[in-house]
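1. Sharing a model that was predicted from the sequence below.
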Amino acid sequence: MSRNGDFPDGNHYDPSGILIEFPRRVTASIDPRMREIVADLPEPVRSMARYHLRWADDQGAPLSGGERILRRYGSLMMLCVSRERSAWDRAVNVAAAGNLMMASQFIHDDIIDNDQERYGKPTVWARFGVPAAIMLGDALTASAYAALADEPPQVARELIRLMSATIQHISAAQTQEMANKGRTDITLQESMAVVEAKAGRPAQFACAAGVAGSGGTPSQVAAAAELGLHLGTAVQLHDDLNELWPTKDPASETDLRDLRERKTIPAVAYALQISGRHQEELSRYLQKTVSPGTTELLRVRALLDKIGAHEWLGEQLTGCVDAALTHIPEVTPVPLDQQEIRQYITDWLTPQ
């Protein structure tokens, strides 16, 4: 299957639209399986799951376009899967399970971050309450494990082990990230470790699980895991870069949420290790407890820029992308597949 189109007699679509077309094709492939799995949930968690996945509103009325909530992770699940139809079809159940696992993590993440909206609609906890949201997250995780149990025994055991490790790493990273807020003694290595666990590990599972579910060899699965680890880390750094220094309007505040919440993200941890008056001012800001205004947030971002965090973050992103790309030949020997994987990654993550 072309990552940019359907299964049109082996033909490939214009790769210029791969960032749009590939996620759409992935969604069309795995959404039906996800709906089957969710349909087996008992009420009221089934209706809550449909709401969270944007398949229905809070009254149960069907919605369109709900796939956006998991489009990016679903694409990672299928990114390294062979374009052959049989391999693609074999990976669909695993990808659906992975998406449901991440759906549960999004629910818990919204609670932790006190997010009341996701993509313009109230989050599950904001609509149904925190206890109900926690229970829905647990139910979706259980559904993901049950779906993986449908795989051949050896594959199922490996994927369940990988998913368990992924959830453990995400949980540890979320806990550590909360503990790091406002601290000025967090090293760059510690900050990057949180990113790797929170973003790199889920992408590692996604890429490896897709290949394993599609019938890939152990060496291909291992290579996909390495690719995913670097890719997931790159995605988080890319998101940090775009939040701190948006390319459309570099002078804007954007959300600057991580700065507002005084999180010791890698750009901040890097700046803290550079001695000088800018570092001292940044340290004082992190130790404050009063909610910052726009002027203060923009001043803190300017401090990061003066210290060199903008340039450093771009260099780290490029390094992670390059590291991910080196594993593509080990994932698949097919030149066209290699080209499509490489293009999807570079079109998405190359700094502007």
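-> Thanks, I have the structure now.
2. going forward, measure contacts between C-alpha atoms and count neighbours the same way
-> Will do.
3. tally of neighbours for His238?
-> The number of residues packed near His238 is 21, by other Cα atoms under 10 Å.
4. cool, and Gln220?
-> What Gln220 shows, counting by other Cα under 10 Å, is a neighbour count of 23.
5. start to end distance for stretch 76-95?
-> This stretch, stretch 76-95, spans 9 Å end to end (Cα to Cα, to the nearest Å).
6. and the gap between the most far-flung residue of the chain relative to its centre and Ser283?
-> Computed with Cα atoms, centre = their mean, the residue of the chain farthest from its C-alpha average is Arg277, at 35.4 Å. Applying Cα to Cα, the value for Arg277 to Ser283 is 10 Å.
7. nearest residue to Ala95 other than its sequence neighbours?
-> Met77 (5.4 Å; Cα to Cα, 6 or more residues apart in numbering).
8. which is the next helix or strand following the helix or strand harbouring the one you found?
-> Using DSSP states H and E, Met77 maps to helix 71-79. Sequence-wise, the next helix or strand downstream of helix 71-79 (DSSP H and E) is helix 85-112.
9. hang on, the earlier thing: now what about the helix holding Met77, what contacts it?
-> Contact with helix 71-79 is made by 3, 22-24, 26-27, 30, 88, 91, 95-96, 98-99, 102, 203, 206-211, 341, as judged by Cα atoms under 8 Å, 6 or more residues apart in numbering.
10. May I see the buried residues of it?
-> Buried residues in helix 71-79, counting neighbours by 16 or more other Cα atoms under 10 Å, are found at 71-79.
11. Can you lay out those as TSV showing distance to Ile345?
-> Shown next, in TSV, are the buried residues of helix 71-79 (distance: Cα to Cα, whole Å):
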residue	distance to Ile345
Arg71	15
Arg72	12
Tyr73	13
Gly74	14
Ser75	11
Leu76	10
Met77	13
Met78	13
Leu79	9
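12. out of these, which one sits closest to His310?
-> Arg72 (24.9 Å; Cα to Cα).
13. Count residues in the vicinity of Glu261, would you?
-> Neighbours of Glu261 under the rule other Cα under 10 Å: 16.
14. Use this one as the comparison:
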Amino acid sequence: MTVTTLSTVDADGDAVRSALFDAVGRLDHAIRPVVAYHLGWCDEHGRTVTADSGKSVRSRLAMLAARAAGGDERRAVPGAVAVELVHNFSLVHDDLMDRDATRRHRPTVWAVWGDAVAVLAGDAMLSLAHEVLLESGSPQAVPAALLVGRATQDLIRGQAADVDFERRNDVRLAECVDMAAGKTAALLSASVAVGAVLAEAPPVTVSALQTYGSEIGLAFQLVDDLLGIWGDPEVTGKPVFSDLRSRKKSLPVTWSLESGRPAGRALAQWLAQSGDPAESELRAAADMVETAGGRRWARAESGRRVRAAQRALDSAAIDPRYRRELHRLADFIVERSA
């Protein structure tokens, strides 16, 4: 099998990175180095480094969508920058809420500067995202900003549900899927849509791309949930069993709870407990999810979602060359290890 890499869809990476760098440079001097640190551009002392800046999936989607729609992809650069800023706003706040002290093999923003600075850094990126779009000069700037704003509201709704699930022992799979549709899929869907809108694609093309983005967003979350239990810390940059450590009601966990199998019932009893779990407990809980079938289901469901995304693309009148690139990006999502 040929392993898909993001290098196949990064033709505009330099343009987006340059625009993102310029945008961050507009931030206040007190918060700019914090954002630059989170993005992997410097260390906590402001010294330039080359660190992991993430996969930039959302900006790549925006640029590919513009090209696939037959428009001028340069018009999509502000949209690509905006969705990356919104995504990173959510990561900084997510790390704070989950008390995750490590991301991309480095201490998280709150772990270095404290809670208040992490909140402010996230807020700065969110507001900057809308500035970049609205000041772009594009005739589609307002519709694009509305798309990103609505996706952000969905993202916040999904994140709020995720937090609520931590206090509940009766979370259903349908609720968990709806949470993922907001927390992850909404911004991925908006990413492809904003690229197409800025390229002035017809509504039918935008709609097909939105469906594609929503489906790969759910696939992305399913794989993320698998990595949150079984991912290699050396690759993911997070501790082993990180989601189980916080007793998170992720998709494979919730499916296992509804499976009706003895391992699912044992998992429910373990999740209802309190206190910091020992490593042996976490390993046993991961085994419960696997025995109940949650791991196998999540892997199969992520593949099903990718196929649905690719069918949506095949129904759209887009350039076949870039349809193939979007197919490859969907494949990467289910093949990734971090």
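-> Yep, it's here. These numbers come from a predicted model, not from an experiment.
15. Just the terminal-to-terminal distance for stretch 274-281 of the second structure.
-> End-to-end distance (Cα to Cα), stretch 274-281 of the second structure: 12 Å.
16. My error: substitute stretch 145-153 of the first structure in the last question.
-> 13 Å.
17. Need the residues that contact it.
-> So stretch 145-153 of the first structure is contacted by 37, 93-94, 97, 156-157, 159-160, 213 (Cα under 8 Å, 6+ apart).
18. swap in stretch 250-258 of the second structure?
-> 171-173, 176-177, 222, 225-226, 243, 263-265, 267-268, 289, 292-295, 297-298.
19. show me what contacts the aligned partner of Ser302 of the second structure in the first structure?
-> Matched by TM-score structural alignment, Ser302 of the second structure corresponds to Leu317 in the first structure. Counting by Cα under 8 Å, 6+ apart, Leu317 of the first structure touches 234, 237-238, 349, 351.
20. and Leu317 of the first structure, what helix or strand is that in?
-> Going by DSSP H and E, Leu317 of the first structure is part of helix 309-325.
21. Which of the residues in that helix are classified as buried?
-> 309-310, 312-314, 316-318, 320-325.
22. How about the equivalent of Gly40 of the second structure over in the first structure: what's its closest non-neighbour residue?
-> Under the alignment by TM-score structural alignment, Gly40 of the second structure pairs with Arg54 in the first structure. Nearest residue to Arg54 of the first structure, sequence neighbours excluded (Cα to Cα, 6+ apart): Gly66, at 4.1 Å.
23. Surely the one you found is in contact with Trp55?
-> Yes. Using Cα atoms under 8 Å, Gly66 of the first structure makes contact with Trp55 at a distance of 5.4 Å.
24. What's the local residue count around the nearest residue to Ala19 of the second structure once chain neighbours are set aside?
-> Distances taken as Cα to Cα, 6+ apart place Val81 nearest to Ala19 of the second structure, at 6.9 Å, with adjacent residues excluded. For Val81 of the second structure, the neighbour count with other Cα under 10 Å is 30.
25. Let me see the contact set for the residue mapped onto Val81 of the second structure from the first structure.
-> When the first structure is aligned by TM-score structural alignment, Val81 of the second structure is paired with Ala96. Ala96 of the first structure makes contacts with 30-31, 33-34, 74, 144, as judged by Cα under 8 Å, 6+ apart.
26. So Arg54 of the first structure: helix, strand or coil?
-> Classification of Arg54 of the first structure using DSSP: H, G, I helix; E, B strand; the rest coil returns coil.
27. Return the distance of it relative to Phe128 of the first structure.
-> According to Cα to Cα, Arg54 of the first structure stands 15 Å off from Phe128 of the first structure.
28. just Thr247 of the first structure next, same as before
-> From Thr247 of the first structure across to Phe128 of the first structure, the span is 37 Å (Cα to Cα).
29. in the second structure, which spans are strands?
-> 102-103, 106-107 (DSSP state E).
30. wait, which of these is closest to Asp164 of the second structure?
-> When those are compared by Cα to Cα, strand 102-103 sits nearest Asp164 of the second structure, at 22.9 Å.
31. Once aligned, what mean separation remains between the closest one and the first structure?
-> Taken over the aligned residues, the distance from strand 102-103 of the second structure to the first structure averages 1.9 Å (mean Cα distance after the TM-score superposition for the first structure).
32. Tell me the counterpart of Leu349 of the first structure in the second structure.
-> Per TM-score structural alignment, Leu349 of the first structure is aligned with Val334.
33. burial count for that match?
-> Neighbour count for Val334 of the second structure, taken as other Cα under 10 Å: 22.
34. okay, Arg54 and Phe128 of the first structure: which has more neighbours?
-> Set side by side, Arg54 of the first structure and Phe128 show more neighbours around Arg54, with 20 against 13, by other Cα under 10 Å.
35. Tell me which residues touch the more buried one, please.
-> Counting by Cα under 8 Å, 6+ apart, Arg54 of the first structure touches 63-67, 69.
36. can I get those residues in TSV with neighbour count?
-> Output for the contacts of Arg54 of the first structure, formatted as TSV (neighbours: other Cα atoms under 10 Å):
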residue	neighbour count
Leu63	13
Ser64	8
Gly65	9
Gly66	17
Glu67	17
Ile69	18
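37. out of those residues, which ones does the second structure keep as well?
-> With the contact criterion set to both residues aligned by TM-score structural alignment, their matches' Cα atoms under 8 Å, the contacts of Arg54 of the first structure that also touch in the second structure are 63-66.
38. just curious, which of the residues you listed is nearest to Glu296 of the first structure?
-> Nearest to Glu296 of the first structure among these, with distances taken as Cα to Cα, is Gly66, at 36.4 Å.
39. What residues in the second structure pair up with stretch 122-131 of the first structure?
-> Under the alignment (TM-score structural alignment), stretch 122-131 of the first structure falls on residues 107-116 in the second structure.
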